[in-house]
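A.B. asks: Any chance you could fold what I've pasted below:
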Amino acid sequence: MLFSKKPITAKMQKAFFKHAPRFWERRGPISLLLWPLSCLYGLGLRARQLISDLELGQKKGLPVPIIIVGNIRVGGTGKTPIVIALATQLARLGWKPGIISRGYGAQSLSSPMQVTRESDPAMVGDEPVLIAKKTDGQFPMWVFPKRKAAIEALLKQFPATNVIISDDGLQHAGLKRWPAREGGRDIELVVRDARGEGNRFLLPAGPLREPSTRDRDATLMIGMSANNASRHNLNDEYFMGRRAFNLSARLGQPYQLIHSAHTNSLPEIAQASLQHHVLAVAAIGNPQRFFDDLQKEGIALKGIALADHATYTALFFENLAAQYILITEKDAVKCAGIQDERIWVVPQNLALPEAFIEWVTSILHRPDPQGYTL
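C.D. replies: Here you go, the predicted model:
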């Protein structure tokens, strides 16, 4: 069973599910029984949107364009690698990105906080620390549940920033945006993995925070083969009349947790897996994708799926009977201080299509609807 602990709200998690139930994937007796609650949840979403629309003229926008990389399905779909790749590519083109995040899994913050490579994941969240480490601290990054306040704090400290990338935030009504489909400069991206939208019911009968028909500027598909992505484009009503890009992800060269300069190749680990006990552990939104990617490399393993953002202890690993333990980079940021030579970190490298980058930059160069100049 796959586990997901990233909720739309903390109350939703406590009231309904801490782990993604199987009935979220297909419609059946349980999901149909819960469907009336999903209808009430949907009414709440529409009421919130109406309130937001009525207050639209009272909200002050921000002087920089915002790119929101989010998802409508509860749990992770692979947003963070996209944020890293997008910021890196925009910087190569001369932009000066800043990054914001809510900081899931972090302690409650009373004010916006800057994230660095040395930040404590328990304080600011595991994904923000991963972004800071993967980008070598190249981009200013701030976390806070109120994303507008995070942006304002970032811009005050780094006024040269001319584009903001938000890791999640599609459901954050307090962040005023002018989506590209309406002629503004801001961009809303929905990340979708091979699981799709499951049974397409809203919480709690299904896995969706919002209807699959929500407005969006583009869908980014990750973890799908080209043939699978093409089939979805042709036959899935989710994509009808909507822009979509298929992203290519691959596993990088594993390195030892306690000594990152010590690397090993995937073929070598695959060969060792035929003779030794190999485990893969993942506390991410979709652990099965990590396990599947390893198995595609010929690595025979057993996978242990933990709740997204779960923490690790040395004792946890000591109790695992394995000669190789493979983890993700997101897991690695929470394993500082764990001295276990069996643990190997497997990075993921993501390539963004050239057509996608060209489209994004074409939006960023549009005139600002409020007349700001960068």
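
A.B. asks: From now on I want contacts and neighbour counts done on CA atoms only, so please keep to that.
C.D. replies: Noted.

A.B. asks: Which residues does stretch 308-317 contact?
C.D. replies: Outside stretch 308-317, the residues that touch it by CA atoms under 8 Å, 6 or more residues apart in numbering are 3-6, 75-76, 104-105, 126, 283-285, 334-335, 338-340.

A.B. asks: now that stretch, how far from the centre of its chain.
C.D. replies: Computed by CA atoms, centre = their mean, to the nearest Å, the chain-centroid distance of stretch 308-317 equals 20 Å.

A.B. asks: what's the spacing between residue 318 and residue 243?
C.D. replies: Counting by CA to CA, to the nearest Å, the gap from residue 318 to residue 243 is 47 Å.

A.B. asks: Those two - which one has more neighbours?
C.D. replies: Between residue 318 and residue 243, counted using other CA atoms under 10 Å, residue 243 has the larger neighbour count: 14 against 11.

A.B. asks: Not counting residues beside it along the chain, what's closest to that one?
C.D. replies: residue 218 (4.8 Å; CA to CA, 6 or more residues apart in numbering).

A.B. asks: My read is that the one you found contacts residue 192, right?
C.D. replies: No - using CA atoms under 8 Å, residue 218 is not in contact with residue 192, being 10.5 Å away.

A.B. asks: one more to put side by side:
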Amino acid sequence: MQQLIAKFVDEVWYKDHFIGTWLMPLSFIFRDVTRFRRWLYKKGYKSVDKLPVPVIVVGNITVGGTGKTPVVIYLVEQLIAAGYTPAVISRGYGGQSATWPARVNVDSDAAIIGDEPLLIAQQTGCPVAVGPVRADSARLLLENASIDVIISDDGLQHYALYRDIEIVVIDGVRRFGNNFCLPSGPLREPQERIQEVDFVICNGGEAEENEILMQLEGGDAVNMQTQEHKPLAEFRDMQCHALAGIGNPQSFFDLLEKQGVVCQAHPFPDHYAFTEKDILFNAAEAVLMTEKDAVKCRSFSSAQHWYVPVKATVEGSFMEKLIALLKTK
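C.D. replies: Model prediction:
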């Protein structure tokens, strides 16, 4: 049922714009409520927490994934190379921790703290904490006095936390769908919000004016049981299945297709809670999935299961500009 609902919503927001127009009155209400809510924070009627170190928010204005997590990982790696000691905070979407905020370790349970924070911790080794109140998560991490910058994975609309730099990531292929706010479209805020952020990163497709192009690249697969690395080219003649529970599953299937790997595709909703039944294909020679999905499936995976790690590459002088701006904060 969850997959059917996700498919229907995707059709309405990104393909069949006619259905979305019937919900436009609700979208107008949602738009005005979001504007009013932000106005309350701007005018001081709602309190804003300011941390003792700069905060970089990596978010989006659409529902669903746009590639924020690879950008966060890229930022952590680049900031460490530049001499900073970053830490990451996140909502921990879908996490079931009994107490918040919660620290994330490389061996944490994705069901408890969320799939994306676990992936960030495993890939970067930097301090990560999750919780609904991001300022509380940050303070937990700031007990380590060496931390000098906080990166918020998502949270553009979490105005209770003061941010020094805002980065918006957009899906360069799907972009803003029908350009309507929820519920008739995918926008969390009106598209005009883009004009107020510091950087706009375009994930794939063609970057428009004032956007920074990012590409996600992956050429290998890693076996989930043996950790063997194998070029994707070696899967071209195999009977493969591919699954993806991310914001835009088609982007993963397209990545495989570009490598010449033809798979039977199985899209799932973002942050989907996989079970063994979901990933078991007896006739398959290989089952390929995203690394984000793999952190939730490792405990019931088999030798037929592989994940495809991806790396973000960002064009031009983005990091130079970001670090120059960070030094002014």
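
A.B. asks: Report the TM-score for the pair.
C.D. replies: Remark: TM-score between the superposed chains equals 0.93 [TM-score structural alignment, normalised by the length of structure 2]; 324 aligned residues with a CA RMSD of 1.9 Å.

A.B. asks: Show me where structure 2 has its helices.
C.D. replies: All helices of structure 2, identified by DSSP state H, fall at 2-14, 17-21, 24-42, 68-81, 110-113, 115-124, 134-141, 249-258, 276-279, 291-297, 318-326.

A.B. asks: so who does the aligned residue in structure 2 for residue 248 of structure 1 touch?
C.D. replies: In structure 2, the residue matched to residue 248 of structure 1 (TM-score structural alignment) is residue 215. The contact partners of residue 215 of structure 2, taken as CA under 8 Å, 6+ apart, are 203-204, 312-314.

A.B. asks: now swap in residue 221 of structure 2 and tell me
C.D. replies: With contact set as CA under 8 Å, 6+ apart, residue 221 of structure 2 has these partners: 229-232, 288, 306-309.

A.B. asks: Tell me, how many residues neighbour the nearest residue to it once chain neighbours are set aside?
C.D. replies: Nearest residue to residue 221 of structure 2 in three dimensions, chain neighbours excluded: residue 308, at 4.5 Å (CA to CA, 6+ apart). By other CA under 10 Å, 25 other residues sit near residue 308 of structure 2.

A.B. asks: Residue 308 of structure 2 corresponds to which position in structure 1?
C.D. replies: Counting by TM-score structural alignment, residue 308 of structure 2 corresponds to residue 346 in structure 1.

A.B. asks: right, and its match touches residue 329 too?
C.D. replies: Yes - between residue 346 of structure 1 and residue 329 there is a contact at 6.5 Å, judged by CA under 8 Å.

A.B. asks: picking that back up, pull out the buried residues from the contacts of stretch 308-317 of structure 1.
C.D. replies: Neighbour-count burial (16 or more other CA atoms under 10 Å) applied to the contacts of stretch 308-317 of structure 1 gives 3-6, 75-76, 104-105, 126, 283-285, 334-335, 338.

A.B. asks: which one among those residues gets closest to residue 69 of structure 1?
C.D. replies: residue 76 (11.5 Å; CA to CA).

A.B. asks: List the residues that contact the residue mapped onto residue 178 of structure 2 from structure 1.
C.D. replies: Here residue 178 of structure 2 is matched to residue 199 in structure 1, going by TM-score structural alignment. With contact taken as CA under 8 Å, 6+ apart, residue 199 of structure 1 is in contact with 23-27, 206-207.

A.B. asks: cutoff 7 Å now
C.D. replies: Residues in contact with residue 199 of structure 1 (CA atoms under 7 Å, 6 or more residues apart in numbering) are 24-27, 206.

A.B. asks: Include neighbour count and distance to residue 65 of structure 1 when you put the residues you listed into TSV, please.
C.D. replies: As requested, those are exported to TSV (neighbours: other CA atoms under 10 Å; distance: CA to CA, whole Å):
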residue	neighbour count	distance to residue 65 of structure 1
24	22	35
25	19	35
26	15	38
27	17	39
206	28	33
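
A.B. asks: can you pull out the strands in the stretch 101-250 of structure 2?
C.D. replies: For the stretch 101-250 of structure 2, applying DSSP state E, counting those that start in this stretch gives strands covering 102-104, 128-130, 149-153, 165-171, 199-203, 212-217, 220-223, 229-231, 240-244.

A.B. asks: need the ones you listed in a markdown table with distance to residue 49 of structure 2, can you?
C.D. replies: Listed next are these as a markdown table, based on distance: least, CA to CA, whole Å:
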| stretch | distance to residue 49 of structure 2 |
| --- | --- |
| strand 102-104 | 19 |
| strand 128-130 | 16 |
| strand 149-153 | 13 |
| strand 165-171 | 15 |
| strand 199-203 | 22 |
| strand 212-217 | 29 |
| strand 220-223 | 41 |
| strand 229-231 | 44 |
| strand 240-244 | 36 |
